[in-house]
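[1] For reference, the sequence and a predicted model appear below.
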Amino acid sequence: MGILHLFIIAFVSFASFAVNGDENLNLNEEVFGLIVFKSSVTDPSSHLSSWNQEDETPCSWKFVTCNPATSKVTGVSLDGLNLSGKIGKGLEKLQNIKVLSLADNNFTGHINPDLSLLANLEHLNLSRNGFSDRIPGSLMNAGSIKFLDLSGNFISGPVPEQFFMNCLSLRSLSLSSNNLEGPIPSSLSNCTTLNHLDLSSNRFSGNPDFDSGIWSLTRIRTLDLSHNSFSGSIPNGVIALHDLKELSLEGNHFSGSLPSDLGLCPHLKKLDFSNNLFTGTVPESFHALSSLSYLNLANNMLTGEFPQWIGSLTNLEYLELSGNGLTGILPESIGGLTSLKYISLSDNNLSGNIPMSLVSSSELSAISLSGNKFNGSIPDGLFELGFDRIDLSRNEFTGSIPPGSSKLFESLQSLDLSGNRLTGDIPAEIGLNSKLRYLNLSWNDFQTRMPPELGYFQNLTVLDLRNGAFHGSIPSDLCDSGRLGILQLDGNSFTGSIPDGIGNCSSLYLLSMSHNSLNGSIPRSMSQLKKLKILKLEYNQLTGEIPPELGELENLLSVNISYNRLEGRLPSGGIFQSLGKSSLEGNLGICSPLLKGPCKMNVPKPLYLDPFAYGNQNGRHRGDESDQSSNSSKHHRFFSVSAIIAIIAAAAISIGVVIIVLLNISARRQLRFVDNALESCSSSSRSGASLSVGKFVWFESKTNPDSYCIANPESFLNKANEIGGGVFGTVYKASIGDANGDVLAIKNLVVSNMIPYHEDFDREVGVLGKLRHPNLVSLKGYYWTPKLQLLVTDYVPNGSLQTKLHERSVSSPPLSWRNRFKILLGTAKGLAYLHHSFRPPIMHYNIKPNNILLDDNLNPKISDFGLTRLLSKLDKHVMNNRFQSALGYVAPELACQSLRVNEKCDVYGFGVLILEIVTGRRPIEYGEDNVLILNEQVKIMLEEGSVLECVDGSMGEYPEEEVLPVLKLALVCTSQIPSSRPSMAEVVQILQVIKTPVTPRMESY
């Protein structure tokens, strides 16, 4: 195929000089042009098998359209064929083509600027591929393109000013979901016939030129600038866009008042200004938007009374005003919104009753009024509508829950009435909600029994009845469906035993029944909950022994059985042997060295050991046994169970003392070794040896490397620009390009042990360049010579977590618990992305505060990930003795040649990171004659019930109910046995449960 490819290219090049009058030659040009294009494409499903170079015309080929009169190719549509490769030569031969669509494939590389040679091209769709680099400024030079879609790629850098110089024919343009940055070019105003413009989900910034730019596009119908970094105010002038139907500016940093003349756009159907910084009131002119069907102003800083004219928007279907500071009451006119399907007014300061007229909105499928001050009873008619979701939580509603109608039973999926003052019985009809998945009735005052109808739900995954003033027994058939994932019954007055049917909750991962009056034993059927992660049974009256089968629950990460009447041994497996004192105290019969008081065990007989029980042990014959019977008792030995435990404990303590001494010696030696290694690496990276000529390779941000050719890369590597370093190399801050170029970070890699060949280096770095996650530092490009290898990444302005924890100045405030938790969760999501989004997983091997950078909003960004891919030889000896630059973070398997190293070593490092963030202390601290290991100290304090004393006091107030399980999670992550540690995906899930344990919409990593 390689020889054929070269022959085709040579033939096409020759044919371009031939006389154009020969019709057969022209037809052959299109055949061979498409064959040349096909030769650069990987087609795993052979969709292009009909493309035969022997044919005289391509008009019979699949996915090719021709003009029947001229037999010229007018269209090539290859959407969704799983093709890959690059757009190479060949397509420029299709001079009559009008439609070229390659959407939903896997094409990569840059967009071929030769596409601008297609003089008749009107429709170009390259969306949802893997194209990168910049947009060619000449792409629309032909001036014939009407429809251009480049969305869903990895195109980066600013949009060239000349890109819009020849756009008089352009009707529709989509550049959404790329990595474009900088301001919108002022030349956009040349596109006077533009109807649809979508620049959403990029990194555009600055204040768009509305007056002379966007507002001058008088034919625009849909304008989407959402999810960028635009800022500034929006001036009046939108009235000029008389044909405007959709305006989306959500997810930016716009501020100031909403433009008052928006109400003069008669055709406007969608208006989304959510997630910005707008202030002031909702303009009264909006009442004239009679065509408006979608209005979203959520998560701004709007104030003033709720619009009393809202009922005039008679076509409104979607109303979202949550997360503002609106006051007042809902007007009766809201019932005039007969087309309304969704309404969310949560987290404002609204008050009063729910208007009865709202029942007239018969199309409503979702309502959220949470976090306000609404009072009175819930209108009965509201529960007769066909809702999918009802959220009236965190208000001041009183009275009982309306019974509901058959229409509601057939549709309701989520019901949240928590945080009110509701009373009375739960309607029996509630069990008829066959689609209900989320039910939260917590924090009310029902003063009733738990209805058995709750067991009828076939799809329920979350049931939260905490602090609802429920009493009586727990229904035995609560989990007949087997789909329940979260069950929270804490803080009630439940009595009786835990039903044996709890074992039917096969999907349960959070079970919480604390602070009740439950008695009896823990049912053995609970061992069937194989997915269970969190178990809370504290403050009840449970008795008997803990079923040993619970030790077989491998996913169990947190257990609290304190303040019951339990006794006997703890299960020998799982989490139980590592439980702290706070999880066990208050049970005077449990056998644990952490607890004081009697230990009750069901051991029927003492244990006897007789050295003469097995025949002639000392040369005696059976005939001598009668003569020795009187003395045989002298040779018997009696050992009680407590004596054996004492002997074993003494032996364990002795072994522990020896291990601690050896760890002290080893830790000091390792620290000296790392210090020497750092000094050696630092000096080698700054050597002034002569360099071979190299070249910067950019994955994004710089399409044309020649215009950023740097004659002396060493000019970056001076002491004044140095901002950090480690065993992989030193990091410098630099500006690439002209004087006002991008500020980036450059890591000067330690060349020793790195991949020695450029092709291999390019392949491995290329993999890292494709990684994109909000919690990873983006790799922009690299520079390579045999003696100098540089990695170029985003510059993260707020420094490292190391600085914030241990090196902050007196004037710098300490990290609050909220920010510390945000850093933990973001770091966990970044690691989970590396571990679970790739096969084989990408491992970091060096999780520590120095490698966690923080942006302006203290969002974490992991650096130095995947650098072990650049090693010419990766083995455990190298990992243990060179690349683990911080003691205390090293997983034990990295030092043990017999253990398999996998992503669980990152989980161990993350566990240590949790401890360091919560306590503010380093993982290993040295005293005068001892070594203090942080995770060991926290474990001891947890067992003693004083673990909160180790929490960093500088962060001020913190919620104990979050900090304590986070510390327990850290100890699970630092388990000495890799298989006992959770995966990073599980860590993310657990952190989200700790923060908001009842939310049905958990964020993915």
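    That came through fine. Since the model is a prediction, treat every value here as computed from it, not as a measurement. Residues are numbered from 1 along each chain as shown.

[2] make it CA atoms for all contacts and neighbour counts henceforth
    Noted.

[3] Would you confirm that residue 939 belongs to a helix?
    Yes - counting by DSSP: H, G, I helix; E, B strand; the rest coil, residue 939 is found in a helix.

[4] Might one say that it is in contact with residue 971?
    Yes - between residue 939 and residue 971 there is a contact at 7.1 Å, judged by CA atoms under 8 Å.

[5] More neighbours: which of the two?
    Legend: neighbour count by other CA atoms under 10 Å for residue 939 and residue 971, higher for residue 971 (24 against 20).

[6] ok, now which ones touch that one?
    911, 935, 939 (CA atoms under 8 Å, 6 or more residues apart in numbering).

[7] My read is that the second one contacts residue 915, right?
    Yes - in this structure, residue 935 is within contact of residue 915 by CA under 8 Å, at 7.0 Å.

[8] These two: who's more crowded?
    More crowded of residue 935 and residue 915, by other CA under 10 Å: residue 915, with 25 against 22.

[9] dropping in the other structure now:
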Amino acid sequence: MLMRVNFVVVLFLFPLLLVQSVDPAFNDDVLGLIVFKAGLSDPQSRLTSWNEEDDLACNWVGVKCDPNTNRVSELILDGFSLSGHIGRSLIRLQFLRVLQLSRNNFSGPINPILSQIPSLKVIDLSENSLSGVIAEELFQQCGSLRAISLAKNNLTGAIPQSLSSCSHLERLNFSSNRLSGQLLSGLWSLSSLRSLDLSDNMLEGQIPTGIESLYDLRALNLRKNNFVGWLPENIGNCMQLKYVDLGGNYFTGGLPLSMRKLGLCRYLDVSANSLTGEFPDWIGEMRSLEFLDLSSNNFSGPIPSSVGNLKSLKEVNLSNNGFVGSLPDSFGDCVNLKVLDVGRNMFSGNLPSWVFKLALESVSVSANKYSGSISFSDPWLQSYQSLELLDLSSNSLSGEIPSTIGNFTRLQFLNISRNSLFGSIPASVGRLNTTSVLDLSHNQLSARIPAEIGKAVSLQELRLESNFLTGSIPTDIGNCSSLTSMVLSQNNLTGPVPVAIASLSNLEVLDLSFNNLSGSLPKELTNLSHLTSFNVSFNHFEGELPVGGFFNTIPPSSVTGNPSLCGSVVRHSCPAVHPKPLVLNPNSSVSNHGPLSPNLRHKRIVLSISSLVAIGAAVFIALGVVTVSILNMHARTSMARAAAAFTFSGGDEFSPSHDTEANYGKLVMFSGEADFVTGAQSLLNKDCELGRGGFGAVYKTELRGGRSIAIKKLNSTSLVKCQEDFEREVKRLGKIKHQNLVALEGYYWTSSLQLLIHEYISGGCLHKHLHDRESGSCLTWQQRFKIILGTAKGLAHLHQMNVIHYNMKSTNVLLDVSGDPKVGDFGLARLLPALDRYILSSKIQSALGYMAPEFACQTVKITEKCDVYGFGILTLEVVTGKRPVEYMEDDVVVLCDMVREALDEGRIEECIDKKLNGNYPMEEAIPVVKLGLICASQVPSNRPDMEEVVRILELIQCPPTESQEELE
């Protein structure tokens, strides 16, 4: 036993001895696994049964042995929460056939020594944190390998050429990594391959020819890469294919004719490419199809009736294309169909009757040109018991909402907004007790909101805006306890706000603007602890605004248009309420000096009380004046002391001022320059002010060398982090350098004053160039595209550095003398403590229209995708020349909605800035608009990341013609 312990100690000290000969009495498998365990972290103690004193490892957790030889044949440790590196010791397991270490936290590169285990057939290292390139050596001895999965790691580089030698390989999965380069043509020589998954990587180029040699291929997934060119022409010769996913790339051309031979194919997805042509009539020959997705391409023409041959079809998505005509009645023969999405096309005519005769679960025909009325009158409608989602929005439907709408007992999502429906909301909506989203907005509905709506107890989102609804808000709405969003704006509603609304404890968004509501706002609204957006502007409310909680942070715009409202938010003090004069019994005596007449006695009492009130008020005012004066003197003294600290000196990165930080503060200039021309007092001079934003005012000054810089004085002193945290964040931001980012050059700190020192950008902000008529500037299309692309590159770099901007808007994009954009004010939210998003939102309310919807939802994580949303809005602003939100005399125009509607109706050219006078390439403008709308998607997961945005913009960009070059 002593010999065994000593030998293990040697192994710990000298791992290379593992490849040398050892005492044959000591089992190689035990040795290899014990040393493997020693290099791991096992937080759940899953490997406690691994005991070095055992002669065999066959009874250990996760270990299986060959019953004939007692040698380890399988090591299966999936989901054990293990971490560490995959070391060399596993080479001891010379009879190992299966190695499964998925769903752990292994890190570092994949050790190529695994190739020296001659019997290894299965390697599964998926869902770990492995990184680095895949070494060529890993596949140089892979003759026995049958399956390998490295999915969901952080692997980079190209697919190794040596993989082509794994002639017996049947399953290959490298998905969800960061692999790059072109697709290895040698993969087509792996004639035994049955499953190939390279999805969600950064592979590029064209698909090499020769895929037809994989005659045994069952599943092919190349989704979400950067492949270009045509789809593989001979893919149909892989006649065993059952699963094909080529979506999310940049493929062009049409569907290859050979696909008609894929009679066994059940799943076909070519979505999110740039494919063209018509829906092929031969699609009906793929009779095994269960899932078909052609969405987000450029397909056109009608849908052929042969689609009715797809009897097995369960889901079909044809959305975001250019299909025309009507859906063929033969679709009704697809009796197994559950999901139908044909939104955002140009289908016309009446709604197909077969849609509601099938037992569909989800139907979306939004953003087409359907007309006529909605009819659910067929007595044997199958969808009454099955339909869960119905989206008929953005069409030209007319007539009334049928009362039979209440028969959909399983409906969870109903959207019939943006049509021309009229009449009343049927009381049968109260029977929609499973519906979470009800959107009837932007129609011509009139009459009252039915009280029965309070029976729809599962409602989470209710949208009835932009109709002609009258009457009061029903008190029964308080029964919808799950409501998180209620938008009733732009109607003709009257009466008060029911107190019952204050019982909707989950409410996050309440918009009652542009109505004729009156009365006072219930004080109980302050109980709505989750409220993030509140708008009652342009009504007839009066009295004091609710005070406390969220209502202390609402912007004045949310209550404007109610002249009788008072409170600090509207800067209109409420009239003081004095106690009524005391009325005493006129027959009682009040003094020893004899009785008074009743009139005189009453007058004396009133005068006495009035005098007391007046005296008290005078004393209160006097105390207030004294207090304010003292505070002002203290503030001026603090500012003077802080200003006096600017006795700057140059120096290294972290050179303080000459005096102590406790009294004067600390100046740090990353570049070493710290000699200011104007001196301390002029740094914060009003005459030097460049502008103000949500986080502070910006001033211009010069260094002795003549170089201008910009100084931001943070106005959130009470919210700024402590000095240590503040400096750590500023230094981190100061290290971020990019040609499209405003450089942070230094900072100044005291407990009462914090300054950020930036490079000065002379061209001014983008907002001024787009919207300031006095500037007289008109950006050309080439300049606008350069701004969009440069801004995207700047944001992409920020996200690579794990910095979220939080406040993306046109005032935070500056233009230098060359017209190149530079994104500023990034990362300022990180200088604040860990605030919730609602305080943060109040700091950047000036970004109205740019803020992603997840700011209004407490349960959704704020990520880089909120910057992508702001970038999308900014892109539309640059192309259209319009502000994100524009307030008209009797309407509010939201830029994103306006552009999306114009795109749906085929009149996108009307949205492009008239100042351009048509001088722009349509082949650039329209894709840029579409990209902006995608970036501004309501769902964060639908937005691309900024690296993808940059790549797409570079693909969109046309080579400049001679005339364009002259314009520049």
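    Everything's here; your move. Owing to the predicted nature of the structure, the values given are computational and were not obtained by experimental measurement.

[10] Which residues are in contact with residue 251 of the second structure?
    Residues near residue 251 of the second structure by CA under 8 Å, 6+ apart: 227-231, 273-275.

[11] which of the residues you listed map to contacts in the first structure?
    Compared against the first structure with both residues aligned by TM-score structural alignment, their matches' CA atoms under 8 Å, the contacts of residue 251 of the second structure retain 227-231, 273-275.

[12] out of those, who's nearest residue 838 of the second structure?
    Checking those against residue 838 of the second structure with CA to CA, the nearest one is residue 273 at 38.1 Å.

[13] ok, the closest residue to residue 940 of the second structure other than its chain neighbours - how many residues close by?
    In space, residue 940 of the second structure comes closest to residue 865 once its chain neighbours are excluded; the distance is 5.8 Å by CA to CA, 6 or more residues apart in numbering. Under the neighbour criterion other CA under 10 Å, residue 865 of the second structure is assigned a count of 26.

[14] Next up, the contacts around residue 865 of the second structure.
    Residue 865 of the second structure neighbours (CA under 8 Å, 6+ apart): 940-941, 943-945.

[15] Counterpart of it over in the first structure?
    Under the alignment (TM-score structural alignment), residue 865 of the second structure maps onto nothing in the first structure.

[16] For the stretch 451-600 of the second structure, just list every one of the helices.
    598-644 (DSSP state H, counting those that start in this stretch).

[17] Which residue ranges of it form strands?
    Using DSSP state E, counting those that start in this stretch, the strands of the stretch 451-600 of the second structure run over residues 461-463, 468-470, 485-487, 494-495, 509-511, 516-519, 533-535, 540-544, 564-566.

[18] Could you dump those into CSV and include mean neighbour count and distance to residue 191 of the second structure?
    Listed next are the strands of the stretch 451-600 of the second structure as CSV, based on neighbours: other CA atoms under 10 Å; distance: least, CA to CA, whole Å:
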stretch, mean neighbour count, distance to residue 191 of the second structure
strand 461-463, 20, 53
strand 468-470, 22, 67
strand 485-487, 22, 56
strand 494-495, 17, 74
strand 509-511, 20, 58
strand 516-519, 19, 73
strand 533-535, 20, 59
strand 540-544, 19, 76
strand 564-566, 19, 78
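
[19] quick one: which of those strands is nearest residue 359 of the second structure?
    Closest approach to residue 359 of the second structure among these (CA to CA): strand 461-463, 25.6 Å.

[20] where in the first structure is the aligned partner of the closest one, by residue range?
    Under TM-score structural alignment, the match for strand 461-463 of the second structure is residues 486-488.

[21] What lies in contact with that stretch?
    Against stretch 486-488 of the first structure from outside (CA under 8 Å, 6+ apart): 461-466, 508-513, 998.

[22] repeat for stretch 347-365 of the second structure
    Under CA under 8 Å, 6+ apart, the answer for stretch 347-365 of the second structure is 323-327, 329, 331-332, 335-344, 368-374, 376, 380-383, 385-393.

[23] Any of these buried? List them.
    Among the contacts of stretch 347-365 of the second structure, those buried by neighbour count (16 or more other CA atoms under 10 Å) are 323-324, 326-327, 331-332, 335-344, 368-374, 376, 381-383, 386-393.

[24] residue in the second structure matching residue 194 of the first structure?
    Aligned by TM-score structural alignment, residue 194 of the first structure pairs with residue 169 of the second structure.

[25] can you pull the contacts of its match?
    For residue 169 of the second structure, the contact set (CA under 8 Å, 6+ apart) comprises 145-147, 190, 192-193.

[26] Is it in a helix, a strand, or coil?
    Following three-state DSSP, residue 169 of the second structure is assigned to coil.

[27] Find the residue closest to it in space, skipping its chain neighbours.
    Using CA to CA, 6+ apart, the nearest residue to residue 169 of the second structure is residue 146, at 4.3 Å.

[28] quick one: that neighbour and residue 123 of the second structure, what's the gap?
    9 Å (CA to CA, to the nearest Å).

[29] go on, residue 89 of the second structure?
    Distance of residue 89 of the second structure to residue 123 of the second structure, given as CA to CA: 16 Å.

[30] what does residue 536 of the second structure give?
    With distances taken as CA to CA, residue 536 of the second structure is found 61 Å from residue 123 of the second structure.

[31] The two: which has the busier surroundings?
    residue 536 (23 against 20).

[32] Now do the same for that one: its match in the first structure.
    Mapped onto the first structure by TM-score structural alignment, residue 536 of the second structure lines up with residue 561.

[33] Wait, its match touches residue 536, no?
    Yes - under the criterion of CA under 8 Å, residue 561 of the first structure makes contact with residue 536 at 6.5 Å.

[34] From the centre of the first structure, point out the most distant residue.
    Distance from the centre of the first structure peaks at residue 627, with 80.3 Å (CA atoms, centre = their mean).

[35] nearest to residue 131 of the first structure, of the contacts of residue 971 of the first structure?
    residue 911 (37.9 Å).

[36] Tell me which residues touch the closest one, please.
    With contact set as CA under 8 Å, 6+ apart, residue 911 of the first structure has these partners: 969-974.
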